[in-house]
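*Asks:* sequence-free structure coming up:
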């Protein structure tokens, strides 16, 4: 529900109502695209390296790429947990959808993927 609608009542938001399923699908599409971006892979690898030295950038890239095809196999609760780990905030305006990402969440996610924790939730 729009914060503007909550504060000022129905009709006060120029965007109107947007179905939650559409928002969720758009956010998930953006996350899945991020898993393939080289700058995200490099940043994730740097975050993972602060915890362990034996993981390469290639390992990190492979772990993030694994998540995309695995996504549909995950239980909804696990999908929600991963989304909460990676998404700080979602704003919708007349200019579109703005998803704020928790970059630090990618490091934890990659460590889980490399340890095999995510596959167990599928």
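*Replies:* Thanks, I have it. Keep in mind it's a predicted model, so treat the numbers as computed, not measured.

*Asks:* going forward, measure contacts and count neighbours with C-alpha atoms only.
*Replies:* Noted.

*Asks:* So residue 52: helix, strand or coil?
*Replies:* Of the three states, residue 52 takes coil under DSSP: H, G, I helix; E, B strand; the rest coil.

*Asks:* let's bring in a second one:
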């Protein structure tokens, strides 16, 4: 995640790497409780492109989406659909 965070830093002066890590750790146990539409929205925020080839899988993340998700998670904006 460190390489991704270096790229994201230009988009997120107010979110630290520790903030992003904390937000993603909070998302893991919550994931199965979210509605599919909310799961899709989060994936769209985080993933720019996925390339599959015979050599493997390449996932390009949206660095601005990572900081935005971290900001939203820390503010309590994503809640379980219980």
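*Replies:* Cool, got the structure. The structure presented is a predicted model; accordingly, all values stated were derived computationally and were not measured.

*Asks:* Overlay the chains and give the TM-score.
*Replies:* In this superposition the chains share a TM-score of 0.74, using TM-score structural alignment, normalised by the length of structure 2; 81 aligned residues with a CA RMSD of 2.7 Å.

*Asks:* which stretches of structure 2 form strands?
*Replies:* Listed in chain order, the strands of structure 2 (DSSP state E) span 47-53, 56-61.

*Asks:* buried ones in the shortest one?
*Replies:* Neighbour counts over strand 56-61 of structure 2 (16 or more other CA atoms under 10 Å) mark residue 61 as buried.

*Asks:* What's the match for residue 61 of structure 2 in structure 1?
*Replies:* Structural correspondence for residue 61 of structure 2 with respect to structure 1 (TM-score structural alignment): residue 101.

*Asks:* for residue 51 of structure 2, that is, sorry about that
*Replies:* Here residue 51 of structure 2 is matched to residue 91 in structure 1, going by TM-score structural alignment.

*Asks:* For its match, which non-adjacent residue is spatially closest?
*Replies:* residue 98 (5.1 Å; CA to CA, 6 or more residues apart in numbering).

*Asks:* where's that neighbour relative to residue 37 of structure 1, distance?
*Replies:* Distance of residue 98 of structure 1 to residue 37 of structure 1, given as CA to CA, to the nearest Å: 18 Å.

*Asks:* same deal with residue 7 of structure 1?
*Replies:* 38 Å.

*Asks:* The two - which one has more neighbours?
*Replies:* residue 37 (13 against 9; other CA atoms under 10 Å).

*Asks:* how close does the more buried one sit to residue 65 of structure 1?
*Replies:* For residue 37 of structure 1, the distance to residue 65 of structure 1 - CA to CA - is 10 Å.
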